[in-house]
Structures are given as structure tokens and as C-alpha cells.
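Enquirer: no FASTA, just this:
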């Protein structure tokens, strides 16, 4: 569960999301928004009757970003904006509408009345291994730098961008054909090594022209054991 912040500008941020994340993170954003309702409106069943059919159940409610989403109206609205941009990008890349549009529409026009109504956006915690985090994180730029480092190190391998430009800050993805060629060459080298016969010392006995026996150690190819099959 995550919200990737790859640029401070929300539109650019979503453009930088790879195809896999454009699809996957719509679900996660909607899950966190519904989780906000479940937690803040606990005991109130009215909102469930008003929500679209198939509203999502509470999940990972103690996840650091899940907790941040329900900080106040500002963080809730930020997540709604994130989900809307993902839906728009999904429609652009895949030329069809995502089924979660109805959920995001409802979540954007309705807010939990028990949620803190403050509009000060606090820094979002980052969800990634510590080695990629800017330390300490003091600004949104630090958050962007952390998520870009995380993307480069662990997400590059599956990044694709249909109908979009490759992000300038993201290193070029290894050419799969080149990698395939290198792997093939490596296999060929291994096969060549297998063909090289192992040389072993062997003592041979011969006789000189005068009939004297002579023993000599020579290197010969190791004989393969014959199979009984």
C-alpha cells in the first residue's frame, strides 16, 4: 500500500507512474479513502447505505500512509486528487474508463463529518526501505527524492510507459534483446567449457628398442565411464 510522490506537481507525478502503478494504485488510493470512512465514522452505518454498491472494506488501517490520509481534510483531499489523476491517466493510456470512477466520484463529493476539518497539509510519511529515504525528511522535495530513489532501485525492472515519454530522471531500462543476447553468449561459454576434456596423469609402460622397460607419466583425456544402459 503506497502513494508514490514522484513530483510535487500532481499531474507530472502521475505521468511519471509506470503502467503497472497507474493500474494498481487506483485500488490502493480508494482503499485508503474508504478506510478513512470506516475508522472515523465507526458505529455510523448511514454512510454505508449512501456509498456506492461494492464500497471497499477496511484494510491495513494502521499502515503509516493510511493513518496519514485520515489526518484531516487536507490529506483526504490530496488522496482524492491523486486518485482522480490516476483515473484520468488510466483512461488516456488504456482508452477505457476504470470501474472505480463511481467510487472516486462519491468519495470526492462526500467527506467523513468526524474527520478533522483542518486544511493544513502535513508531510506524508514515506513507505519504503530506509536505505532510499532522505534523512531527515523535512520537505516535499525530500519526499520526491526518496520515492525517485526507490523507483530507480526497485521498480525500474518492470517500468513501461505506453503512450507516454520515459521520465528524464529515470535511467534507461536495459534492452531486453541485449540482455537475452548476453545470456545466450554466457550459456554458449558454459557449453564450451563442458566440451573441454579433463586431463589426468597416466603412467604408461613401454619398452625400449633394447627391450628395457620404461615407465612415463603423461597427461591424457579422462575416460568417460561406460553406461550399462
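Expert: Alright, I've got the coordinates. Worth saying up front: this structure is predicted, and the values here are computed from it rather than measured. Numbers count the residues shown, from 1 in each chain.

Enquirer: C-alpha from now on. contacts and neighbour counts both.
Expert: Fine.

Enquirer: which SS class is the residue nearest the centre of the chain?
Expert: Of all residues in the chain, the one closest to the mean position by C-alpha atoms, centre = their mean is residue 155, 4.0 Å from it. Per DSSP: H, G, I helix; E, B strand; the rest coil, the secondary structure class of residue 155 is helix.

Enquirer: Look up how far residue 17 lies from the closest residue to residue 121 other than its chain neighbours.
Expert: Once flanking residues are discounted, residue 121 sits nearest to residue 74: 5.1 Å by C-alpha to C-alpha, 6 or more residues apart in numbering. Here the distance between residue 74 and residue 17 works out to 22 Å (C-alpha to C-alpha, to the nearest Å).

Enquirer: ok, now residue 189?
Expert: Here the criterion is C-alpha to C-alpha. By it, residue 189 lies 39 Å from residue 17.

Enquirer: Tell me where this protein has strands.
Expert: If you assign secondary structure with DSSP state E, the strands in the chain sit at 199-207, 213-221.

Enquirer: take a look at this one as well, against the first:
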């Protein structure tokens, strides 16, 4: 779970993601955005810290009525709308629900990742793109306000104090490049690589 802040501009950030992250991070973005909806409707979920108890608690909850208009999950056996809440205490998930500005920035990144997926693999549409569009059009009941910085979730060795962009570029250059996660189909590698 993370948000790779590879540019302040969501479209440019999406273009800087390696192939595997273009595929994977749109799902993680949608999961964090849906989690903001769940915690707005069911704030009691935030009281539970134990992962197993939290998983049981959220599975017992009915999907909020307004979320029934969300797209169905591709792999859901019961054709459930949207995604269930995940990683509620992760720094990035917390950041998303702190303001509408944060939420909308991530929604824009998710949409841009969907566009990037289509650019890199013509004729294919990521199953989460419809979710990203719904999430952008349907804001949860979270505090209104501008984007307030970014969450930084990584090993301290990559962090640059007070600079999330430089931190994530370092993280991508180090951690991701070493693990062969910086392949780019139909796209030049970003200048920082």
C-alpha cells in the first residue's frame, strides 16, 4: 500500500510509474479511496487496531446505500459494489481521508493510471478505471479543504526531510530499480532514472 508521488501533477506521476506499478497502483489507489468512504460512514472502524478484528468488523457491515451505484468488483463472487476498506491505519490511507483535496488528488492519479494503462497496452482497459471515475464523481463525507502535503511511507534511508517528491524519487530509484520494477512499455523512462 502506497502512493508514489513521482510528480506533483497526477498525470505526470502516472507516466513515471513503471509497468508493474501502472497495473498495481490503480487498484491500491481505488482501495484507499473506497476506504475513505467506509470510514466516513462507519467511523467506529477506526477504533479497532487489530487487523484480524478489523477484518471481521468490516465484513459484517452492509455496503452503504449510496455506494451500491459503484461499479461491481471484477473478481467478486457475489458481484459486490466497490471495494471493502483496507489498511485503515496506513499513513497513505489516513492522508486520503484528511481532506477532499487529498482525496481528489489520488482520484486524479487513479484516473491517470487508467489512461496510462491504455496507452501502454492499446485495446485494454484496466478494470479499476470505472471505479476511479465513480470515486472522483462521488466524494465521501470527509473534511473539505485543499491538498495538505503528502504522506511518506517508506524506509527512512530514502526520505528527504520535508520533501515528499524527492523522497519518492529516491525510493523509486533505489528500492524499485533494484527489484527490476522500472520497465516502461511504449514510454521513455523518467529523467530521474
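Expert: Sure, I can see it. These numbers come from a predicted model, not from an experiment.

Enquirer: before we move on, the earlier item: neighbour count winner among residue 189 and residue 17 of structure 1?
Expert: Set residue 189 of structure 1 next to residue 17 and count neighbours by other C-alpha atoms under 10 Å: residue 17 wins out with 22 against 11.

Enquirer: where's the more buried one relative to residue 99 of structure 1, distance?
Expert: Taken as C-alpha to C-alpha, the spacing of residue 17 of structure 1 relative to residue 99 of structure 1 amounts to 19 Å.

Enquirer: go on, residue 4 of structure 1?
Expert: The span separating residue 4 of structure 1 from residue 99 of structure 1 equals 22 Å under the rule C-alpha to C-alpha.

Enquirer: which one of these two has more residues nearby?
Expert: Neighbours around residue 4 of structure 1 and residue 99, counted as other C-alpha under 10 Å, are more numerous at residue 4. The numbers are 22 against 9.

Enquirer: Would you agree that one is in contact with residue 146?
Expert: No - judged on C-alpha atoms under 8 Å, residue 4 of structure 1 makes no contact with residue 146 at a distance of 9.8 Å.

Enquirer: Spell out which residues are contacts of both of those two.
Expert: Both residue 4 of structure 1 and residue 146 lack any common contact, where contact means C-alpha atoms under 8 Å, 6 or more residues apart in numbering.

Enquirer: Tell me how many other residues crowd the equivalent of residue 148 of structure 2 over in structure 1.
Expert: Residue pairing (TM-score structural alignment): residue 148 of structure 2 is matched to residue 122 of structure 1. Burial measure for residue 122 of structure 1: 13 neighbouring residues, criterion other C-alpha under 10 Å.

Enquirer: Quick check: the gap between the residue nearest to residue 122 of structure 1 when sequence neighbours are not counted and residue 32 of structure 1.
Expert: Spatial nearest neighbour of residue 122 of structure 1, chain neighbours left out: residue 75 (7.4 Å); criterion: C-alpha to C-alpha, 6+ apart. In this structure, residue 75 of structure 1 lies at 11 Å from residue 32 of structure 1, with C-alpha to C-alpha as the measure.
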